[in-house]
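>>> Sequence and predicted structure below; questions after.
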Amino acid sequence: MKQKNQNLIQQLVSGLLILAVIVMLGWLSVRYNVKQDWTYNKRNTISESSRLQLASMSDPLRMVAFAYPGSPERATVQYFFDQYSRFKKDAELLFVDPSSEPQKVKDYNISFAGEVVLEYQGRRESLRTLSEQSITTALQRLSYSGEQWVVFLEGHGERSVAGSEDQNDYNLFAQVLQEKGLKVQPINLARTPSLPDNTSVLVVASPRSALLPGEVTLIDNFVKGGGNLLWLADPDHEPGLTAVAETLGIEWQSGYAVFPEYELLGTGHPGIFVALDYPAGPVTRGLSEVTLFPLVRSLTAKPDSGWTAQPMLQSSEAAWLEVSPMDGSSVVFDPEGGDIPGPLDIGMTLTRELPEVDPESEEEASEQKDTDTADEEAPAKTRTQRVALIGDADFLSDASLGQLGNQQLGLNLVQWLASRDAQINIDVPKAPDTHLFLPTWATYLIGIGFVIVLPLLLIGTGIARWVIRRRR
């Protein structure tokens, strides 16, 4: 009897422990939400770039979806919202029924059911199709309130952004910049002899002919006044703009950079520069992709120029600058002939601190000077002027932009020059193909296998088993 009671108590305790474990697991499942994405390429989790973008947005984010109740669009919106809200807890989702709230449809300027509006800091972005790339790109545009203009110099054979069909132009690069929320504008200084006041970055992409003296003066004054500049100079043409180079304290070296390791890398030409790694710097920090530059030149920075120079793209010690014309691939380092040994600086960034100009503060300062009882002056505010220089303009052309990490480097350059540091290295890659395409013969083979062969095998197996049993 005693043994029976002990067994009963043990069973009761075991049952209570099991019940406690079940209750605890239930409480943990409600309290904590754990998700694991085992799909290929983490398809159901937003990329690191999107997570970085969300981390840079300190204010609440709101997603307003105009979709009918029970429609498949609502499920799609909920799917993407769940992915983003996992990494931004103050994100909010609001569904609006277009049929019952026509005033909201009018206020948000909605064109059709299924449209989604993102709201951040009072600004809005409308999306007609949902994907991680479209959502994160829209978030990038929402992150900055002011209009930032990237102005491309034209009129001297520079790379055009005006929609030409020449593969050497910058049509695709301009489109990528616009997708990131930057405004792109070409300018011919001979026709419009002034740079817009809202110019955030001026791009000089390897002019093929000399600029007029007045144009050079305009660009030089822009740099002296604190403007940010991206200057790309192909080795095929002299960079010109001597006054601007003197202001920057740099010198473009004439010739073609030669890379003897081209056979190991398989580039096919000793003049093609492949950047496998990068010196530590603000533009290339975190950039792990290889970049490719067809035919480059090098440059040097003068000491005591007032600028802080930092290498951005640098060759190995085995490279050199060939000062004589390159004929095919048979080039030999000739120091007596003037060839310059490596390592060579192919790209460089320049920065300097300038006083921040504010008209209101200038007025206050002048009034303060007139008073005899002036307090001790507060430290002046400063801002950083930024310049980037690269001895090649081909790497951003339509023909080369999609190669390796060229697009990412180009984006990093402009984002850094526009002081959008939080956007550097945030570029969502397109998802790999989710569809399986088979040739016609494979489709027929699968169809015959499932419709004819597999049923015949099942029937044959059944008949064989029936015959075996009959013989027994």
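Yes, it's here. Numbering: from 1, shown residues only.
>>> contacts and neighbour counts: CA atoms only from here.
OK.
>>> Okay, Ser288 and Asn425: tell me how far apart.
As for Ser288, its distance to Asn425 is 10 Å (criterion: CA to CA, to the nearest Å).
>>> what helices or strands is the longest helix along the chain leaning on?
Criterion DSSP state H: the longest helix present in the chain is helix 2-31. Counting contacts by 3 or more CA pairs under 8 Å, 6 or more residues apart in numbering; DSSP states H and E, helix 2-31 packs against no other helix or strand.
>>> following it, which helix or strand shows up next?
Sequence-wise, the next helix or strand downstream of helix 2-31 (DSSP states H and E) is helix 48-55.
>>> what's downstream of that next one, the next helix or strand?
If you walk from helix 48-55 toward the C-terminus, the next helix or strand you reach (DSSP H and E) is strand 61-66.
>>> Against which helices or strands is the helix or strand following that following strand packed?
For strand 61-66, the following helix or strand on the C-terminal side (DSSP H and E) is helix 72-85. Secondary-structure packing of helix 72-85 (3+ CA pairs under 8 Å, 6+ apart): strand 61-66, strand 91-96.
>>> List the buried residues of the first one.
In this case it means strand 61-66. Within strand 61-66, the residues that count as buried by 16 or more other CA atoms under 10 Å are 61-66.
>>> now swap in stretch 47-65 and tell me
Neighbour-count burial for stretch 47-65 [16+ other CA under 10 Å]: 47, 49-54, 57, 61-65.
>>> can you list contacts of that stretch?
With contacts defined as CA atoms under 8 Å, 6 or more residues apart in numbering, stretch 47-65 is touched by 74, 77, 81, 87-88, 90-96, 114-121, 132, 136, 139-140, 143, 422-423, 425-428.
>>> Alongside the first one, take a look at this:
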Amino acid sequence: MSKLGKISFLFAGISLVCMSIIRYILGEWVPFCWLALGLTVFFIAAGMVKDRAFFKEFFTMKTTKEGMSMGVLIVLLIAVLGIVNYLGVKYYKTWDFSTSQTNTLSPQSIQIVKSLDSDMKVLFFYKKGVEGNEENRRLFRELIKKYQDASSKIQLDFVEVNERPDLSKEYGVDKGSGVVFLDYKGRRNRIEKIDEQEFTSALVKVTREKNKTIYFTVGHGEKDLNEAREGLGLGSLKVMLENNRYTVKELALAQNPKIPADADVIVVAGPSQGFQDFEIGALEQYLKTGGSLFLAMKTQTNTGLEKLLAKLGLVLENNNVMNLVDTVMGRGVNQGPTMGVIFSEENKITKSFGRNEITLFRNPQGIKTANVGQGMVVEDLVKTGPNAVAFKTLQITGEPPEGTYTLVSEVTGHFPGAAADAKPFSVIVAGDVDFMANQMLYQNLNRDLILNSVAALAKEESLISITPKEAQATQLLLTETKFAIFLFAFIIPLPLILLGTSIGIWVRRRNA
């Protein structure tokens, strides 16, 4: 190559570097960049014209042709790998080989996320330096990845509280321990627990266009819905329902014995005074048209609702169910909360409850089934274990027989006297009201029991807790015959074959 040709290529390189530096510093394309690009092309062309004989000879050499062929193959290979990676990122498929499918979303979650018709923002608020935040972010990213695999409309963004104080203030975030907000079409929901059950429930809430309305009856000594300080009030329950995007209202049937048209669920929470016949008639008419009713009944009270329960095939025992416990002094009666430990494995309300989990009740009464009418089905949702006894009063006297007592039941079907084309009603009856009061609402499974019950009554099964998936160990069970075959067919011959092959290759190469 001539000296002038080398200088031309040097100037071409300098022009190209100048163009790149200016473009990087200014952050945009300016007219000078065109000048530098033009000079680069000019000097390259000038160098090639000056030494055209050299380049002609170079490109006709055998080594050059072979090298260029190899270069083309490398370029093609890189291009193919690039296309494969691009398609793999844009269109991908995952397989879950775990026994319990712990790495796969439930069909319920997949169905909901695929129904999104607009982008949904998921904001994870955190604060640098807070212990456990990095692990929470990793776990949450893995969880959201499963949802993003099902839909491209879920957009995840991590927000540092101190770096974005405006956004933190807008969402009301005052701590950085991993608070998550879902924002869909202006509807927001907050979650603080990283698992599929909580995220899918929040997803349902933000996609729900119309809030469900729950009415609590008043005027019969029911628990105070607005009492947030006393342990036996229902203030925490009201806040929890409202946070789940339910509209909570009071219903005075004595003043207006008519069920509002927007009532999705009626709740009677621990009345201590009697209902008038016209009030009971209004509730019965509501059930005839396919209504949903939740009754939480105190023991040792006569409210008049016993007649309604009799038509449903249920009888309140008006006793006090307690658990027996083994102590160092012998067997005794546990006068603390009564535990419900047996749950219906088929009912959508309780099928997600674990075998070793419990619900807690305060002096509950048992519920019996008797004379269930045609077209109705009664199902026991929560029962005590076999080590339970019942006393007529809180004075523990005598030795009643041990047994299992039903504490919560569900009745579904068509109410007596309903029209042939009427919708089926749903009633849940609990032999206690304090399990959903402020003091006990968040103990063990109480919260899940009341939320799942309300979701079922409001016909929002998608809000009911998703059955948690537990990792299961894969066991390999071999009989003596199978183990012998495995030992003599694989374990012993395979290393010998590999050793013999290695020795043979070594000897052959040594004598070559």
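Noted; the coordinates are in hand. Keep in mind the model is a prediction, meaning the values are calculated, not measured.
>>> coming back round to it: might you calculate how far the longest helix of structure 1 sits from the centre of the chain?
Distance of helix 2-31 of structure 1 from its chain centroid, counting by CA atoms, centre = their mean, to the nearest Å, is 55 Å.
>>> cool, and stretch 407-420 of structure 1?
Computed by CA atoms, centre = their mean, the chain-centroid distance of stretch 407-420 of structure 1 equals 8 Å.
>>> list the buried ones in the lengthiest strand in structure 1?
In structure 1, assigned by DSSP state E, the strand with the most residues is strand 345-355. Within strand 345-355 of structure 1, the residues scored as buried using 16+ other CA under 10 Å are 345-351.
>>> hang on, the earlier thing: higher neighbour count, Ser288 and Asn425 of structure 1?
More neighbours surround Asn425 than the other of Ser288 of structure 1 and Asn425, with 22 against 13 (other CA atoms under 10 Å).
>>> Helix or strand for that one, just tell me which one.
Per DSSP H and E, there is no helix or strand for Asn425 of structure 1.
>>> check contacts around it.
Contacts for Asn425 of structure 1 (CA under 8 Å, 6+ apart) come out as 49, 286-287, 408, 411-412.
>>> ok, and those in structure 2?
Retained in structure 2 (both residues aligned by TM-score structural alignment, their matches' CA atoms under 8 Å) from the contacts of Asn425 of structure 1: 286, 408, 412.
>>> The second one corresponds to which position in structure 2?
Read that as Gln408 of structure 1. Superposed on structure 2 with TM-score structural alignment, Gln408 of structure 1 falls opposite Asp448.
>>> likewise the first one?
In structure 2, the residue equivalent to Gly286 of structure 1 is Ser352, according to TM-score structural alignment.
>>> so that match, which of the three states?
Classification of Ser352 of structure 2 by DSSP: H, G, I helix; E, B strand; the rest coil places it in coil.
>>> That one touches Ile466, doesn't it?
Yes. Using CA atoms under 8 Å, Ser352 of structure 2 is in contact with Ile466, at 6.4 Å.
>>> any idea how far Pro468 of structure 2 is from the match of Gly286 of structure 1?
Going from Ser352 of structure 2 to Pro468 of structure 2 by CA to CA gives 7 Å.
>>> what does Met68 of structure 2 give?
Met68 of structure 2 is 59 Å from Pro468 of structure 2, by CA to CA.
>>> For the stretch 351-500 of structure 2, just list every one of the strands.
Using DSSP state E, counting those that start in this stretch, the strands assigned to the stretch 351-500 of structure 2 run over residues 359-361, 367-369, 376-383, 388-391, 406-413, 425-430.
>>> Quick check: which of the ones you listed is nearest to Ile280 of structure 2?
Closest of those to Ile280 of structure 2 is strand 425-430, at 14.2 Å (criterion: CA to CA).
>>> once aligned to structure 1, how far is that closest one on average?
By mean CA distance after the TM-score superposition for structure 1, the fitted strand 425-430 of structure 2 averages 1.0 Å away from its aligned residues in structure 1.
>>> Structure 1: matching residues for that strand?
Matched against structure 1 by TM-score structural alignment, strand 425-430 of structure 2 falls on residues 385-390.
>>> Likewise for stretch 229-249 of structure 2?
Counting by TM-score structural alignment, stretch 229-249 of structure 2 falls onto residues 165-185 of structure 1.
>>> Which positions within that stretch qualify as buried?
Buried positions in stretch 165-185 of structure 1, judged by neighbour count with 16+ other CA under 10 Å: 168-174, 176-178, 180-185.
>>> Tell me the one of those residues nearest Asp334 of structure 1?
Nearest member of the buried residues of stretch 165-185 of structure 1 to Asp334 of structure 1, counting by CA to CA, is Asn168, at 32.0 Å.
>>> Report the contact partners of the closest one.
By CA under 8 Å, 6+ apart, the residues touching Asn168 of structure 1 are 159, 394, 397-399.
>>> Who wins on neighbours among these?
The most crowded member of the contacts of Asn168 of structure 1, judged by other CA under 10 Å, is Arg159 (27 neighbours).
>>> Mind jotting down where the helices sit in structure 1?
Going by DSSP H, structure 1 shows helices at 2-31, 48-55, 72-85, 102-107, 132-142, 171-179, 213-224, 242-248, 262-265, 359-370, 406-417, 440-448, 454-471.
>>> most tightly surrounded among those?
For those, average neighbour numbers computed from mean count of other CA atoms under 10 Å are highest in helix 406-417, which has a mean of 22.
>>> Strands along the stretch 101-250 of structure 1, start to end?
With DSSP E, counting those that start in this stretch, the ranges of strands along the stretch 101-250 of structure 1 come out as 116-120, 123-127, 149-153, 183-187, 199-205, 229-232, 250-252.
>>> could those strands go into JSON lines alongside distance to Leu19 of structure 1?
What follows is the strands of the stretch 101-250 of structure 1, written out as JSON lines (distance: least, CA to CA, whole Å):
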{"stretch": "strand 116-120", "distance to Leu19 of structure 1": "46"}
{"stretch": "strand 123-127", "distance to Leu19 of structure 1": "49"}
{"stretch": "strand 149-153", "distance to Leu19 of structure 1": "65"}
{"stretch": "strand 183-187", "distance to Leu19 of structure 1": "63"}
{"stretch": "strand 199-205", "distance to Leu19 of structure 1": "65"}
{"stretch": "strand 229-232", "distance to Leu19 of structure 1": "68"}
{"stretch": "strand 250-252", "distance to Leu19 of structure 1": "76"}
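>>> nearest to Arg469 of structure 1, of those strands?
Among the strands of the stretch 101-250 of structure 1, the nearest to Arg469 of structure 1 by CA to CA is strand 116-120 (65.8 Å).
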